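Trainee: Make a model of this:
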Amino acid sequence: MKIALLGYGRMGKEIEKIAISRGHEIVIRKDVDDDIEISLADVAIDFSVPTSAFKNISNCLNNNVPVISGTTGWLDNYKEAVALCTEKKGAFIYASNFSLGVNIFFELNKQLAKMMQTIEGYTISMEEIHHTLKLDAPSGTAITLAEGIIENSSKNNWELAEKTSEENIAIVAKRIPDVPGTHTVWYASEVDTIEIKHTAHSRKGFALGAVIAAEWIVNKTGVFSMKDVLNIR
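Mentor: Sure, this is the predicted structure:
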C-alpha cells in the first residue's frame, strides 16, 4: 500500500516506522506548505496542524484518495468534509484518537455514564495531560470523552474549568514535557470515588491504530469511525 503522510512531525515519523514494518511504502511526506501530487498514494494519513487539516482532507477527497485524519482543532469544517466526501463518493475517517485502547476506553466511558445516569450524589470531572508541544486544549480525546458523557447524562456541555457546574463537565488540561497522553474521568461523592483512566506509554499505540485504519479504509466508500474499523458498534 502506498501511503501519503500529511504532516511529518513526531506522529508522522512514528506512523512511518509502523507502516514500513507492516510492508507499506511511504510515497509522500508533506510538511505544512508543501505542494504534493496526492494521486500517487493509495491512502493518506493526516496528522498535520489545525490550519492545514481541512485543506489536506479536501485535496484527498477531490482526487479520490481515501483519507484518515487524527488532527484536532479543525472541526468547525467537519460537516463540510463529510459533505465533500459524500459528493465525491470518497472515503474518510476522522478520529480524535486512533489508539485501539483509547477507542475501547471511549466505549467504557459511555457505558459508565449510562450506569451513573440515575444515581444521585456523584460529581463528574475530567483531566487530560499531554506534552507541552500539543497545540489544542482540551485534547480532542478529552472532548470525545465529554461528549460520550453528555449523550448519557443531564450535562449540556463541557468547559475548561477546575470544578464541574450544574450544566457543564469540568475538564482540567495540563501540559507536562514528554507525556504522550493521559485521560481520567472521575465520579466523586461524599462516600467514594469511581475512576476510569487511560495512560499512553508512547506514541506507538496512536500510530498503529492510524495504520490499521488506513489499511481498513482502502476500497471503501463513505464516512466512517474507529467503531467501524474495530467492529464495536
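Trainee: CA atoms for contacts and neighbours, from now on please.
Mentor: Fine.
Trainee: How much space separates Asp110 from Glu151?
Mentor: Rather than Asp, residue 110 is Lys. Taking Cα to Cα, to the nearest Å as the measure, Lys110 falls 8 Å from Glu151.
Trainee: any idea how far Pro138 is from the spatially most central residue of the chain?
Mentor: Centroid check for the chain by Cα atoms, centre = their mean gives Ser96 as the closest residue, at 1.3 Å. Look at Ser96 and Pro138: by Cα to Cα, they are 11 Å apart.
Trainee: circling back to that earlier point, give me the three-state assignment for the residue nearest to the centre of the chain.
Mentor: Assigned with DSSP: H, G, I helix; E, B strand; the rest coil, Ser96 falls in the coil class.
Trainee: and this one, so I can compare the two:
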Amino acid sequence: MKIALIGYGKMGKAIETIALAKGHSISHRIGSQNPELLEKASLSTADVAIEFSTPETAFPHILQCFEANVPVVCGSTGWLDHLPQVKALCLEKHQAFLYASNFSIGVNIFFELNQRLAELMAHQHQYDVHLEEIHHTQKKDAPSGTAISLADQILAKLARKKTWINEARAGADLLQIVSKREDPTPGTHTVTYTSDIDDITITHTAHSRQGFAAGAVVAAEWLQGKKGIFTMKDVLDL
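Mentor: Below you'll find the predicted structure:
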C-alpha cells in the first residue's frame, strides 16, 4: 500500500515508522515546506492518504484528496465546523473518508466505556460530571478532539447537561472540560462523576504516540478499496 502522509510532524513520522515496518511504502511526505505535492497529478499515485495537519489546513487537504480520488484517513482536530460539508462532498463524489478524534484502539474502547457509564448515570442526578485532558504544550487546540468526543457522548446520554464549556463557570447544566498543557505528556483523558458520597472515575493515559500512529495505519489498511464515510467504530467493529 502506498501512503501519502499529509502533515509530516511528530505524528506523521511516527505513522511512517509503523507503516514501513508493516511493509507499506510512503509515496508522499507533505509538510508545510512542500504543499505543492498535493496537486492532483501527484497525489493520485497514492493508495490512501493519512492526514494529520492543523485546524486551518485539514479541510482543504481533505478536499484535495477527494479531487485526486484518494481515500483519506483524517486525524486532525479543530476543523469540525466543516465536517457536514466534507461528508456531503464525500458522498457526492463517491469518495472514502474516515475521521477519528483519536485512532488509538485503547481510546476507542474507552469511548465505549464512557458511553455506557453515561447511560448508567442518566438517572443518577446526585452525581455531577466533569472532564480533564492533559497534553503536551505544543498541542494547538484546546480542548482536545478526544475530550470533545467524550463530552459529546456524555451530552447525548445526560439530559441534565446542555453543553460543554472549556472554562471555569458555574452551572448545573454545563459540562466542564479542564484543559492542561504540560511536558512531556502524550495525552491523558479523565471523566469523573462526583457526589457527596463517592466519586467514579475512568481514565485513559497514553504512554507514547505509538498507539495513535498504529491505529491510523490500521484504519488506512481497512479503508482501502471502500467508498463512504466511516469511523473507528467501523474499523474495530465496536
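Trainee: Give me the TM-score for this pair.
Mentor: Superposed pair, TM-score by TM-score structural alignment, normalised by the length of the first structure: 0.98. Supporting alignment: 232 aligned residues with a Cα RMSD of 0.9 Å.
Trainee: still on that earlier bit, show me what the residue nearest to the centre of the first structure lines up with in the second structure.
Mentor: Aligned counterpart of Ser96 of the first structure in the second structure: Ser101 (TM-score structural alignment).
Trainee: for its match, what are its contacts?
Mentor: Neighbouring residues of Ser101 of the second structure by Cα atoms under 8 Å, 6 or more residues apart in numbering: Gly75, Ser76, Thr77, Gly145, Thr146, Ser149.
Trainee: after superposition, how close is the helix ranked longest in the first structure to the second structure?
Mentor: In the first structure, assigned by DSSP state H, the helix with the most residues is helix 100-116. Superposed on the second structure, helix 100-116 of the first structure shows a mean distance of 0.3 Å to its aligned residues (mean Cα distance after the TM-score superposition for the first structure).
Trainee: correct me, but Val27 of the first structure touches Ala41?
Mentor: Yes. Counting by Cα atoms under 8 Å, Ala41 is a contact partner of Val27 of the first structure at 6.5 Å.
Trainee: The two - which one has more neighbours?
Mentor: Ala41 (20 against 17; other Cα atoms under 10 Å).
Trainee: how about the more buried one, what's its match in the second structure?
Mentor: Correspondence of Ala41 of the first structure to the second structure, assessed by TM-score structural alignment: Ala46.
Trainee: ok, its match to Ala4 of the second structure distance?
Mentor: 6 Å.
Trainee: do Leu150 of the second structure as well
Mentor: 29 Å.
Trainee: When the two are compared, which one has more neighbours?
Mentor: When neighbours are counted by other Cα under 10 Å, Leu150 of the second structure and Ala4 differ, and Ala4 comes out ahead with 28 against 22.
Trainee: wait, isn't that one in contact with Phe52?
Mentor: No. Look at Ala4 of the second structure against Phe52 with Cα under 8 Å: they stay out of range, at 10.9 Å.
Trainee: Quick one: map Gly222 of the first structure onto the second structure.
Mentor: Aligned partner of Gly222 of the first structure by TM-score structural alignment: Gly228.
Trainee: any idea what Lys79 of the first structure aligns with in the second structure?
Mentor: Lys79 of the first structure maps onto Pro84 in the second structure, by TM-score structural alignment.
Trainee: So which residues of the second structure form helices?
Mentor: Going by DSSP H, the second structure shows helices at 10-21, 40-43, 58-67, 83-92, 105-121, 145-157, 210-223, 232-236.
Trainee: Tell me which residues of the first one come out buried.
Mentor: Same thing as helix 10-21 of the second structure. Going by neighbour count (16 or more other Cα atoms under 10 Å), the buried part of helix 10-21 of the second structure is Met11, Gly12, Ala14, Ile15, Glu16, Thr17, Ile18, Ala19.
Trainee: swap in the fifth one?
Mentor: Counting neighbours by 16+ other Cα under 10 Å, one finds that the buried residues in helix 105-121 of the second structure are Ile105, Val107, Asn108, Phe110, Phe111, Asn114, Gln115, Leu117, Ala118, Glu119, Met121.
Trainee: So what does the fourth one match up with in the first structure?
Mentor: When the two structures are superposed using TM-score structural alignment, Phe110 of the second structure falls opposite Phe105 in the first structure.
Trainee: tell me the contacts of the residue nearest to that match when sequence neighbours are not counted?
Mentor: In this structure, Phe105 of the first structure finds its nearest non-sequential neighbour in His198, 7.0 Å apart by Cα to Cα, 6 or more residues apart in numbering. His198 of the first structure is in contact with Gly101, Val102, Phe105, Thr182, His183, Thr184, counting by Cα under 8 Å, 6+ apart.
Trainee: What is the aligned counterpart of the fifth one in the second structure?
Mentor: Taking TM-score structural alignment, His183 of the first structure has His189 as its aligned residue in the second structure.
Trainee: Once you drop chain neighbours, what's closest to that match?
Mentor: Excluding its sequence neighbours, the residue lying closest to His189 of the second structure (Cα to Cα, 6+ apart) is Glu133, at 4.5 Å.
Trainee: Need the counterpart of the one you found in the first structure.
Mentor: Per TM-score structural alignment, Glu133 of the second structure is aligned with Glu128.
Trainee: Give me the residues contacting stretch 118-126 of the second structure.
Mentor: Under Cα under 8 Å, 6+ apart, the answer for stretch 118-126 of the second structure is Tyr127, Gln153, Ile154, Lys157, Leu158, Ala159, Ser195, Asp196.
Trainee: ugh, wrong one, stretch 150-163 of the second structure
Mentor: Stretch 150-163 of the second structure is contacted from outside by 111, 114-115, 118-119, 121-122, 131, 164, 172-175, 177, using Cα under 8 Å, 6+ apart.
Trainee: export the residues you listed to CSV and tack on distance to Leu89 of the second structure?
Mentor: Formatted as CSV, the contacts of stretch 150-163 of the second structure follow (distance: Cα to Cα, whole Å):
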residue, distance to Leu89 of the second structure
Phe111, 27
Asn114, 31
Gln115, 29
Ala118, 33
Glu119, 33
Met121, 37
Ala122, 36
Leu131, 33
Trp164, 29
Ala172, 39
Asp173, 35
Leu174, 34
Leu175, 32
Ile177, 32
